[in-house]
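# sequence and predicted structure, then a few things I'm wondering about:
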Amino acid sequence: MHATKDPVFLIALLSCLCLAIILLTLGLLIARTYRHVQQRQRLAFMSELEVLKKERARIAADLHDELSPKLILAYRLVEAVSENRGMGGELFPLALENLLKVSERIRGIAADLYDEMILKDGLERSIQQFISQHEMLEALRVDFRYEVKETLSDTSILHLYRIVQEMVNNTLKHSGAEDAQLKIISNGKYLSFGYRDFGTIRMDQPIDAGVGIKSLYQRVMILGANLFIDVDQGVAYYFKVPLTKLY
């Protein structure tokens, strides 16, 4: 009997063909999934680089715009005392006060750069310290509420801390608000994050056009959530992320 007319041979041949098609399809799916994962990792990496670039620019601006004037003022006060211009008993304490503020702010900026310190102190305490440092130097007062019992991953802690940093800095630079609220609350399934300032934002450009806002969108996206922004009597930011993505 001819091999091609043998039913057993035909069944075996068809089975081999089906198996080959299945293996080929599976291989294509695996390759496509691998490319997709690589693409997502690359996008996340590029987003992180953009965030780091933005943070370096922010730190440079803080050093130049915030600390430089205080140092110059302290220098002029000391100069006036040394040249017997004005009341030295009044000028010298002012110079010391400015130098103390500069020292505290530099220490705060250094702590912001030190991820290990943030992880050691924990998210709640690190945010409290960051807020208190700004309250000492600025007019802004932040009502902070933290209710999270779960242990978050190191990556999640750092992203959440940087998000708070960016929002507070946006308030100081653009809003002019004297009061703000920050709530980070867990209900056991989700972590809800809300920040609102009570100032008047400059509307000369769209709220989501700035590099700082894009940085916030990127960080929240990396956490696995979507950022919502509302402009009404100040600026409000909100996002909600499953806790399973933060462990």
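Sure thing, it's come through.
# use CA for all of it now, contacts and neighbours both
Will do.
# any idea how far the lengthiest helix in the chain is from the middle of the chain?
The helix that spans the most residues within the chain, counting by DSSP state H, is helix 7-61. In terms of C-alpha atoms, centre = their mean, to the nearest Å, the centre of helix 7-61 is found 28 Å from the chain centre.
# cool, and stretch 179-194?
The answer for stretch 179-194 is 15 Å, by C-alpha atoms, centre = their mean.
# could you point out which element follows the longest helix of the chain?
For helix 7-61, the following helix or strand on the C-terminal side (DSSP states H and E) is helix 68-82.
# hmm, who's touching that next one?
Contact with helix 68-82 is made by 86-88, 91-92, 94-96, 98-99, 102, as judged by C-alpha atoms under 8 Å, 6 or more residues apart in numbering.
# likewise stretch 37-47?
215, 218-219, 222.
# show me what counts as buried in it.
Using 16 or more other C-alpha atoms under 10 Å as the burial criterion, the residues of stretch 37-47 that qualify are 44, 47.
# try stretch 205-223
Those would be 212-223, for stretch 205-223 by 16+ other C-alpha under 10 Å.
# now stretch 115-125
Under 16+ other C-alpha under 10 Å, the buried positions of stretch 115-125 are 118-119, 122-124.
# ok, stretch 184-196 next?
184-186, 191-196.
# putting a second one here so we can go through both:
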Amino acid sequence: MEDKLFYTVVSTSVIIALIIMFFVISVIRYHRRYIRLQKDMIRAEITMQELERKRIANDLHDSLGPLLSSVKLYMQSIENISADNRALLNIANSHIDETITGLRQISYNLSPESLSRNGLVKAIEEYLFRINSSKVIEIDFDAKKDIKLPENIEIHLFRIIQEVVNNTMKHAQATSLRLIIAVVGNQVTVMSIDNGIGFNPNEMGKMARGLGLSSIRSRCEILNASLTITSAIDQGCNYVIKVPLS
């Protein structure tokens, strides 16, 4: 009788253990599938954003740019006008020049041709040259010229660096920023160090939306990259992104 009870208890325990194990495995599989689907959705959304950015950049470059240039040529061809009107015409020409320059900058930010043509390092150099020329902030960039990465990694890293630079200029009140890209073995590391006002790391969750961190984190997830942000009040802010290449 006792043996029968013992076997019944053991059998029941084994069945319960198997049910629990099956449940745990199912939950783990569901969680992995959910994460995979989430990544696929983020990847698809970002891909659509890049395509839309490219389309808008092409429209600006191919349509509005030539149109403004044509308007400027027509205005320059106007003759026999008074000195006052000529002065107004010169001012209008100056505004058109500024608009054309602004369109080129917007078009470049939306879809930098240099990225596909010359690679990540050259594209970042051109992007930072434009910013340094404005004298708003001094940005030092350190990377080997011969760095060549897969196209999908380059576009995501370029967008991440754009976001980091924008965050620094908008929120950090920094006068200098240092960017580093290094490839060691099967890993590429991107570092950003600024001398801005920093922030309380305990408030990072509240500030994430304002700092545009969701975009950076989404792209890091797609690349299976790690993202570390360190900061303190009056101590600047550091970003470290590590992307596996294997």
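Yep, that arrived. Since we're looking at a predicted model, the values are computed, not measured.
# TM between them?
Superposed pair, TM-score by TM-score structural alignment, normalised by the length of the second structure: 0.61. Supporting alignment: 196 aligned residues with a C-alpha RMSD of 4.4 Å.
# ok so, going back, widest-spaced pair of the buried residues of stretch 184-196 of the first structure?
Checked with C-alpha to C-alpha, these reach their widest spread between 186 and 196, with 18.1 Å between them.
# tell me the counterpart of residue 174 of the first structure in the second structure.
Under the alignment (TM-score structural alignment), residue 174 of the first structure pairs with residue 171 in the second structure.
# from residue 199 of the second structure, how far off is the nearest residue to that match once chain neighbours are set aside?
Closest residue in space to residue 171 of the second structure, ignoring its immediate chain neighbours: residue 211 at 7.6 Å, by C-alpha to C-alpha, 6 or more residues apart in numbering. Distance, residue 211 of the second structure to residue 199 of the second structure, by C-alpha to C-alpha, to the nearest Å: 11 Å.
# angle of the longest helix of the first structure against helix 68-82?
Here helix 7-61 of the first structure runs at an angle of 20 degrees relative to helix 68-82 (axes from the mean of the first three to the mean of the last three C-alpha atoms, to 10 degrees).
# circling back: list the ones among the contacts of stretch 37-47 of the first structure that fall in helices.
Members of those lying in helices (criterion: DSSP H): 215, 218-219, 222.
# nearest to residue 21 of the first structure among those?
Among these, and counting by C-alpha to C-alpha, the member closest to residue 21 of the first structure is residue 222, at 36.9 Å.
# can you pull the contacts of the closest one?
Counting by C-alpha under 8 Å, 6+ apart, residue 222 of the first structure makes contact with residue 44.
# measure the residue mapped onto it from the second structure to residue 152 of the second structure for me?
With TM-score structural alignment as the criterion, residue 222 of the first structure lines up with residue 222 in the second structure. Distance, residue 222 of the second structure to residue 152 of the second structure, using C-alpha to C-alpha: 10 Å.
# again, but for residue 48 of the second structure
14 Å.
# ok, now residue 130 of the second structure?
With C-alpha to C-alpha as the criterion, residue 130 of the second structure and residue 152 of the second structure are 24 Å apart.
# just residue 116 of the second structure next, same as before
From residue 116 of the second structure to residue 152 of the second structure the distance is 10 Å (C-alpha to C-alpha).
# what about stretch 157-165 of the first structure, how far off from the second structure?
Once fitted to the second structure, stretch 157-165 of the first structure is off its aligned match by 0.4 Å on average (mean C-alpha distance after the TM-score superposition for the first structure).
# what span of the second structure is that stretch aligned with?
Under TM-score structural alignment, the match for stretch 157-165 of the first structure is residues 154-162.
# for that stretch, the distance to its chain's centre please.
5 Å.
# for stretch 168-179 of the first structure, same thing?
Put simply, stretch 168-179 of the first structure sits 16 Å off its chain's centre (C-alpha atoms, centre = their mean).
# any idea how far apart the tips of that stretch sit?
Start-to-end, stretch 168-179 of the first structure (C-alpha to C-alpha) is 11 Å.
# how about it: buried residues?
Of the residues in stretch 168-179 of the first structure, those buried (16+ other C-alpha under 10 Å) are 168-172, 175-179.
# of these, which belong to helices?
Mapping those onto helices (DSSP H) picks out 168-170.
# restricted to strands, list the buried residues of stretch 115-125 of the first structure.
Among these, no member falls in strands (DSSP state E).
# among these, which ones are in helices?
Among those, the members falling in helices (DSSP H) are 118-119, 123-124.
# so what does residue 141 of the first structure match up with in the second structure?
Aligning on TM-score structural alignment places residue 141 of the first structure opposite residue 138 in the second structure.
# the counterpart of residue 120 of the first structure in the second structure and residue 123 of the second structure, how far apart?
For residue 120 of the first structure, the aligned residue in the second structure is residue 117 (criterion: TM-score structural alignment). Counting by C-alpha to C-alpha, the gap from residue 117 of the second structure to residue 123 of the second structure is 9 Å.
# can you say which helix or strand has residue 191 of the second structure in it?
strand 187-194.
# who touches that strand?
164, 168, 172, 174-183, 236-246.
# equivalent range in the first structure for that strand?
Counting by TM-score structural alignment, strand 187-194 of the second structure corresponds to 190-197 in the first structure.
# what's the mean deviation for that stretch versus the second structure?
Stretch 190-197 of the first structure sits 1.2 Å off on average (mean C-alpha distance after the TM-score superposition for the first structure).
# no more questions from me, cheers.
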